[in-house]
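Asks: Here is my input; please provide its structure:
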Amino acid sequence: MANNRGRSFFLTLLFHLLTISASFVQISSLGFGINYGQIANNLPSPSRVVLLIKSMNVTRIKLYDADPNVLLAFSNSNVQFVVGLGNEYLANMTDPSKAQSWIQQHLQPYLSQTKITCITVGNEVFNTNDTQLIMNLLPAMQSVHGALVNLGLDQQVTVTTAHSFNILSNSYPPSSGSFRQDLLQYIQPLLAFHSQFNSPFLINAYPFFAYKDNPSEVSLSYVLFEPNPGSIDPNTNLNYDNMLYAQIDAVYAAIKMLGHTDIEVRISETGWPSKGDTNEIGASPENAATYNGNLLKRIEQKQGTPANPSVPIDIYVFALFNENLKPGPASERNYGLYYPDGTPVYNIGLQGFLPEMVIASSSNGSAVNFLACIITCFISAWELLRL
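Replies: A predicted model of the protein is given here:
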């Protein structure tokens, strides 16, 4: 009995102290999503990531699978999820019965408590040069959508896929954006699908690549959202002061060229690496902090692009953590905002915390330290009471 009273006392005190301490921590509401990749062997558990995400005040996460541990950990949270079906599933997903079975097994059990709003079927399929995979993409999307209809979930969950920016053959000037000729036979019916079911067109856009490949001609200020004269589109006289917005409008122009003005373009990935190989010019913590920090300011301002000023940019930043097992150049393992131990790779004004770990921006360090200290102390006290 005494032990139960002790537990009740500590829980009540913890609640009041957290309520008081919350006034010290000012975290603005941010309108961006974040990619939560897990190609690593040193990441914190999903239950601890929940605390980090909530303390960052991020309410949208994009996964590359439908990890049940993550979906369970975020039960009854206010976080919306995009879940992924990897390219390896596409052949099976062309079978409507297998698509429905996947949804019933991997999606439906979590929908009552976890907000899942979108499924990405495949990732950068047109960048693979695998003809069979490319041919399977739309049928797989159609089967998944059909399964959602059969289960009464199509108004709750949309179906799309994510593309590499390389699907464009031309992106400058933005108003002349066009898709690669060899992909038109696949993209045209794909756009009809998006139009029919009101699902977004997702693009992975990285101005870093353009700068890395041609640093002598691409202005660093232009790609980092820093002050610069900008670039004027001669066809529209619109001025672009950053490359990402130009890339978004180039995709809109390419879609319009194929007869559609009713499809929303969203950025499913963008970011900047804090480290790279010697030939990956521009990969540094300073540039990464500048790119992501300035991008978040634009998102907070609910900016639209020059060609679509009334449509705020919709972006998922890549990525939450550095992922130490990703293949490829060093940059691939260094896109994270956070190290796996929960400390920030660089400061862009965000602050978050994991249990027993302190993460703070320089301006609010003492406040967050205070809050983290309270949490750590009471977790320890709670553990003692359980003995």
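
Asks: Every contact and neighbour count from this point should use C-alpha atoms.
Replies: Will do.

Asks: Quote the end-to-end distance of stretch 294-314.
Replies: Across stretch 294-314, the terminal residues are separated by 15 Å (CA to CA, to the nearest Å).

Asks: And it, how far out from the chain middle?
Replies: Distance, stretch centre to chain centre, for stretch 294-314: 16 Å (CA atoms, centre = their mean, to the nearest Å).

Asks: Check stretch 97-112 too.
Replies: Here stretch 97-112 shows a centroid-to-chain-centroid distance of 23 Å under the convention CA atoms, centre = their mean.

Asks: which stretches of the stretch 1-150 of the chain form helices?
Replies: With DSSP state H, counting those that start in this stretch applied, the stretch 1-150 of the chain shows helices at 2-22, 46-56, 68-73, 90-93, 96-106, 131-150, listed in chain order.

Asks: Now do the fourth one: which elements does it pack against?
Replies: For helix 90-93, the packing partners by 3 or more CA pairs under 8 Å, 6 or more residues apart in numbering; DSSP states H and E come out as helix 96-106, helix 131-150.

Asks: Give me the contacts around it.
Replies: Contact partners of helix 90-93, identified using CA atoms under 8 Å, 6 or more residues apart in numbering, comprise Lys98, Ala99, Val121, Gly122, Leu133, Asn136, Leu137, Pro139, Ala140, Met141, Ser143, Val144.

Asks: Equivalent analysis for the longest one, please.
Replies: Outside helix 2-22, the residues within contact range by CA under 8 Å, 6+ apart are Ala367, Phe370, Leu371, Ile374, Ile375, Phe378, Ala381, Trp382, Leu385.

Asks: One more, please, to line up against the first structure:
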Amino acid sequence: MTIYTSLVHQIFILLYIFTQLFHISTATTIGICYGRVANNLPQPTAAVNLINSNGISSIRLFNPVLESLIPFSGTGIQLTIGVPNEELPTIAAGTPATANDWLQANIFAHVSADQIRYLVVGNEVFLKDPFYTPHIIPAIINLHQALQNLGLSDKIKISSAQAASILSNSFPPSSSSFDTNILPDLTHLLQFLRDTSSPLMVNVYPYFSYINNPQLVSLDSALFRPGNVLNDQGLVYDNLFDQTIDAFIYAMEKEGFGGIPVVVTETGWPTAGGDVASGENALAYNGNVVKRSLNNVGTPKRPGIGVEVFLFDLFDENEKMGNEFEKHFGIFGVDGVKSYDLNFH
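Replies: All right, here's what the predicted structure looks like:
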């Protein structure tokens, strides 16, 4: 009996060690968006050196411009690369061979496939740029088939980044639903994501939610401050980020697509140019996003499953259109100095 008890005890110890090692090995990735809509940015080689020196291991490029892509070659930095909206009609109208030619010419001739994590086919097309909507799924299918032919479809996952506005209702999370106008196309996308074990990619900005509805949205909730608590069917929410992620999960479940992971392809907080835009608030928001992801906190609906995020943005972008705050999401100044003391690991 003593030997049996000792053996069981040893087994439990081994299982505990294994689970701890597994937890460490599956830490959620923190990525940074490298937007380049500016005329005063450092050279891409300097930007890559800055990324490396800060231990940032994952970068999102909105398009495969060679000037910014080539310096990443051989660095080991994982890349999430956008297929721009304007490229979709040509790729969609072609064949897998056409898609392969595009991949080879724009990406694989310049950086190893081993460095590519995701292809983001189109950015915020549904509702915001509907001209390209009919081209999304055909382009994705051709690109996926091209990756299959290259033996890369298990390594490089394909999705399409969507704005939070594809939800017609998001509060409370359990009542969320997708805009019915996009459901036919969105359903095809969700089917592809489920079939290929790929994530739904969403751009999430509690900052926008707050400034657009300050009477209804709590700044404390947007900034992860204690105070406002929402109890939604037994799940307790104390921040807007979790509410938004779970709203997408509930909406997918309502359409029969439970289990698809969610990746946040953009999130951030501006340091200037608008109401409550400051370095202090940007640090509070991004700092909490990073900590929660690295610690695999997850959300109330998916606890313990860290949310992979790409923080927006590496630098301020002084040629961005729209409101002034759109130009001030940079985590680093163009001189390479952090705009606020954010840690990435």
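
Asks: returning to that earlier point: who wins for proximity to Ala330 of the first structure among the helices and strands packed on helix 90-93 of the first structure?
Replies: If you check each of those against Ala330 of the first structure by CA to CA, helix 131-150 wins as the nearest, at 27.7 Å.

Asks: Asp275 of the second structure: neighbouring residues, count only.
Replies: 12 (other CA atoms under 10 Å).

Asks: coming back round to it: would you reformat the contacts of helix 2-22 of the first structure as JSON lines and include neighbour count?
Replies: As requested, these are exported to JSON lines (neighbours: other CA atoms under 10 Å):
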{"residue": "Ala367", "neighbour count": "18"}
{"residue": "Phe370", "neighbour count": "15"}
{"residue": "Leu371", "neighbour count": "20"}
{"residue": "Ile374", "neighbour count": "17"}
{"residue": "Ile375", "neighbour count": "20"}
{"residue": "Phe378", "neighbour count": "16"}
{"residue": "Ala381", "neighbour count": "13"}
{"residue": "Trp382", "neighbour count": "15"}
{"residue": "Leu385", "neighbour count": "13"}
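
Asks: Restricted to helices, list those.
Replies: In this view, those that belong to helices under DSSP state H are Ala367, Phe370, Leu371, Ile374, Ile375, Phe378, Ala381, Trp382, Leu385.

Asks: Tell me which two in the residues you listed are the farthest apart.
Replies: Farthest apart among those by CA to CA are Ala367 and Leu385. That separation is 27.3 Å.

Asks: Return the member of the contacts of helix 90-93 of the first structure nearest to Lys212 of the first structure.
Replies: Distance from Lys212 of the first structure was checked for each of these by CA to CA. The minimum falls on Gly122, at 26.7 Å.

Asks: so who does the closest one touch?
Replies: Residues touching Gly122 of the first structure, when contacts are defined by CA under 8 Å, 6+ apart, comprise Gly84, Leu85, Gly86, Asn87, Tyr89, Leu90, Leu137, Thr161, Ala162.

Asks: hmm, try it at 6 Å
Replies: Leu85, Gly86, Asn87, Thr161 (CA atoms under 6 Å, 6 or more residues apart in numbering).

Asks: Any of those buried? List them.
Replies: Burial of those was assessed by neighbour count (16 or more other CA atoms under 10 Å); the buried members are Leu85, Asn87, Thr161.

Asks: which residues of the stretch 251-387 of the first structure fall in strands?
Replies: Listed in chain order, the strands of the stretch 251-387 of the first structure (DSSP state E, counting those that start in this stretch) span residues 265-270, 315-317, 353-354, 357-358.

Asks: Please produce CSV containing those, extended by distance to Phe209 of the first structure and mean neighbour count.
Replies: Conversion of these to CSV gives the following (distance: least, CA to CA, whole Å; neighbours: other CA atoms under 10 Å):
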stretch, distance to Phe209 of the first structure, mean neighbour count
strand 265-270, 11, 22
strand 315-317, 15, 24
strand 353-354, 31, 24
strand 357-358, 33, 18
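
Asks: Output those as a markdown table; include the columns distance to Ala2 of the first structure.
Replies: Rendered in a markdown table, the data for the strands of the stretch 251-387 of the first structure read as follows (distance: least, CA to CA, whole Å):
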| stretch | distance to Ala2 of the first structure |
| --- | --- |
| strand 265-270 | 53 |
| strand 315-317 | 49 |
| strand 353-354 | 31 |
| strand 357-358 | 31 |
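
Asks: circling back: of all the helices of the stretch 1-150 of the first structure, which one comes closest to Ala319 of the first structure?
Replies: Comparison of these against Ala319 of the first structure by CA to CA identifies helix 46-56 as nearest, at 12.3 Å.
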